[in-house]
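Engineer: For reference, the sequence and a predicted model appear below.
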Amino acid sequence: MTDNRTPLVAGNWKMNGDRSLVEAFTYSLNEQAFEGLDVVVCPPNGYLSMFNSEQFSLGAQDVSHLSNGAHTGDMSTDMVKELGANYVIVGHSERREDHNETNLLVAKKAAKAKQAGLTPIICVGESLSVREAGDVNAFVGEQVAALFAEMSADTLDGVVIAYEPIWAIGTGKTASPEQAQEVHAFIRNTLAEHDAALAQRTRILYGGSVKPDNAKALFGQPDIDGGLIGGASLKTDDFMAICQAAI
């Protein structure tokens, strides 16, 4: 992390949680004052309006690239904003795999979110087979390049990118701080090819089995600006410890 970018920790609950967890997180987070840190909780959409958020922000886990209409099961940017969200995750690997989301669709969702005044957290990352083949930069580079096909550098200003190596999500495996830093630096350099100032301002998060015992080392890398947290975001004590590690 650098002093120029405010660190951010976002918790992605995925399809987990209940009313009691909402209450526990609301109480715990509102009791904390995280100076110099942005904290975001991304529960299932049905729980967004149940939060009373004072010290943290809310994010949706996905959003449609369309405004409204006959699209059963989808939610528009206006809908998630009405539920209290001001961030939204787009392009998570589970969405890309389970719902066949392409780089282009992810870019369209990010553009729609940004246009609506939401901050998109745009996920990129490679599978184990891609890493073992030595194609990480080419694969992740394509995911980042797709954003510029839909958005200008000015429009991308303010988005958040989350690097999540698919092989480390929910597996207990974690990229070493050096491995993570290498890809984060590559992403920042890719952004710099379009706009150097944009690259320096953009926050790039790491996600992939982040826990209280490895968060400090990961967040201490110069191009890692916080984390997108999965499993540990369902435990208040673990999430609080990770937030403290980012300050």
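Structural biologist: The structure has been received and is ready for your questions.
Engineer: drop to CA atoms for contacts and neighbour counts, all remaining ones
Structural biologist: Noted.
Engineer: So which residues of this protein form helices?
Structural biologist: 19-30, 77-82, 93-98, 103-115, 128-132, 136-150, 153-156, 177-192, 196-201, 212-219, 236-245 (DSSP state H).
Engineer: same for the last one, what does it pack against?
Structural biologist: In this case it means helix 236-245. Using 3 or more C-alpha pairs under 8 Å, 6 or more residues apart in numbering; DSSP states H and E as the contact test, the elements touching helix 236-245 are strand 8-12, helix 19-30, helix 212-219.
Engineer: go with 7 Å
Structural biologist: helix 212-219 (3 or more C-alpha pairs under 7 Å, 6 or more residues apart in numbering; DSSP states H and E).
Engineer: next one: the shortest one
Structural biologist: In terms of contacts (3+ C-alpha pairs under 7 Å, 6+ apart), helix 153-156 is packed against no helix or strand at all.
Engineer: buried ones in it?
Structural biologist: Using 16 or more other C-alpha atoms under 10 Å as the burial criterion, the residues of helix 153-156 that qualify are 153, 156.
Engineer: for that helix, the distance to its chain's centre please.
Structural biologist: Chain-centre distance of helix 153-156: 18 Å, with C-alpha atoms, centre = their mean, to the nearest Å.
Engineer: next up, a second structure to put side by side with the first:
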Amino acid sequence: MNGLETSLAELTALGKKLKDEPIDEADIMICPPSTLIARAHDMLAGTAIALGGQDCHAAESGAHTGDISAEMLADAGADAVIVGHSERRADHGETDALIAEKAAAAHRAGLVAIICVGETEQERRDGITLAIIGKQLEGSLPDDIDAEDTVIAYEPVWAIGTGLTPTPEDVAEVHRFIRGHLTEKLGESGESVRILYGGSVKPSNAAELLAVPDVNGALVGGASLKADDFYGILATYGKNS
């Protein structure tokens, strides 16, 4: 819940940086609040920056005041939508089943579904991280998914906005587990599904995190609010690629 019209200046700055020093190795997407998607779409026309929404309702339309459908996001210019973010799970009590419905709605509207999973600090302390991730994957993924319409984002809840990050070994363990789940579900095509890491990613730690096996990109939070910080992460990704 960040961003007003004045924030669009950061998009202009990011676009200029990418024009002057392109990062051809990375696919780039920003997910602004829904109030800015249409304006951002117009600003980014002709650039390599894609747009995503931060959430959607499972229904196409109806009596759901204050919600936004996947079709509305697509109509505004979005290419994807995040579903199941830990803050949605915690603040709104969203269940795995609801997240699967939202992901299916994204696919219905022609959007890529970015499905988030992650454990709390207590769950990690209890040693049940993989059990939690497995349960979330089992319940949050629609049956009919593929590498073209679905991305998985691992975001340890305890690392979001705290400045704390898991070790590369911790990240590798979870991403390896997610990859195994995807290949078991999808067969060989599960190897092609992108798995992003999210949780206090910033220019100073991006190189280490993006070098971890099965980390195919980053779901960036606070560092995406400033063009310099976001470009710094993109530049690191380009070097790793």
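Structural biologist: Thanks, I have it. Bear in mind the structure is a predicted one, so any value in this text is a computation, not a measurement.
Engineer: re earlier: can you tell me which of the helices of the first structure is packed in deepest?
Structural biologist: helix 103-115 (a mean of 22; mean count of other C-alpha atoms under 10 Å).
Engineer: Can you lay out the helices of the first structure as TSV showing distance to Asp225 of the first structure?
Structural biologist: Listed next are the helices of the first structure as TSV, based on distance: least, C-alpha to C-alpha, whole Å:
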stretch	distance to Asp225 of the first structure
helix 19-30	20
helix 77-82	25
helix 93-98	20
helix 103-115	20
helix 128-132	23
helix 136-150	17
helix 153-156	17
helix 177-192	9
helix 196-201	11
helix 212-219	6
helix 236-245	11
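Engineer: Now check the first structure for the residue matching Ala118 of the second structure.
Structural biologist: Slight slip there: residue 118 of the second structure is Gly, not Ala. Under the alignment (TM-score structural alignment), Gly118 of the second structure maps onto Gly125 of the first structure.
Engineer: For the first structure, identify the residue most remote from the centre.
Structural biologist: No residue in the first structure sits farther from the centre than Ala70, which is 28.1 Å out by C-alpha atoms, centre = their mean.
Engineer: The second structure: which residue goes with that one?
Structural biologist: Match for Ala70 of the first structure (TM-score structural alignment): Ala63.
Engineer: likewise Thr174 of the first structure?
Structural biologist: Thr174 of the first structure maps onto Thr165 in the second structure, by TM-score structural alignment.
Engineer: Now for that match: which residues touch it?
Structural biologist: Residues in contact with Thr165 of the second structure (C-alpha atoms under 7 Å, 6 or more residues apart in numbering) are 159, 199-200.
Engineer: export the residues you listed to CSV and tack on neighbour count and distance to Glu148 of the second structure?
Structural biologist: As requested, those are exported to CSV (neighbours: other C-alpha atoms under 10 Å; distance: C-alpha to C-alpha, whole Å):
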residue, neighbour count, distance to Glu148 of the second structure
Ala159, 19, 28
Gly199, 25, 24
Ser200, 25, 26
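Engineer: Would you tell me which one of those residues comes nearest to Ala78 of the second structure?
Structural biologist: Within the contacts of Thr165 of the second structure, the smallest distance to Ala78 of the second structure is 23.2 Å, found for Gly199 (C-alpha to C-alpha).
Engineer: List the residues that contact that closest one.
Structural biologist: By C-alpha under 7 Å, 6+ apart, the neighbours of Gly199 of the second structure are 155-156, 159-160, 165.
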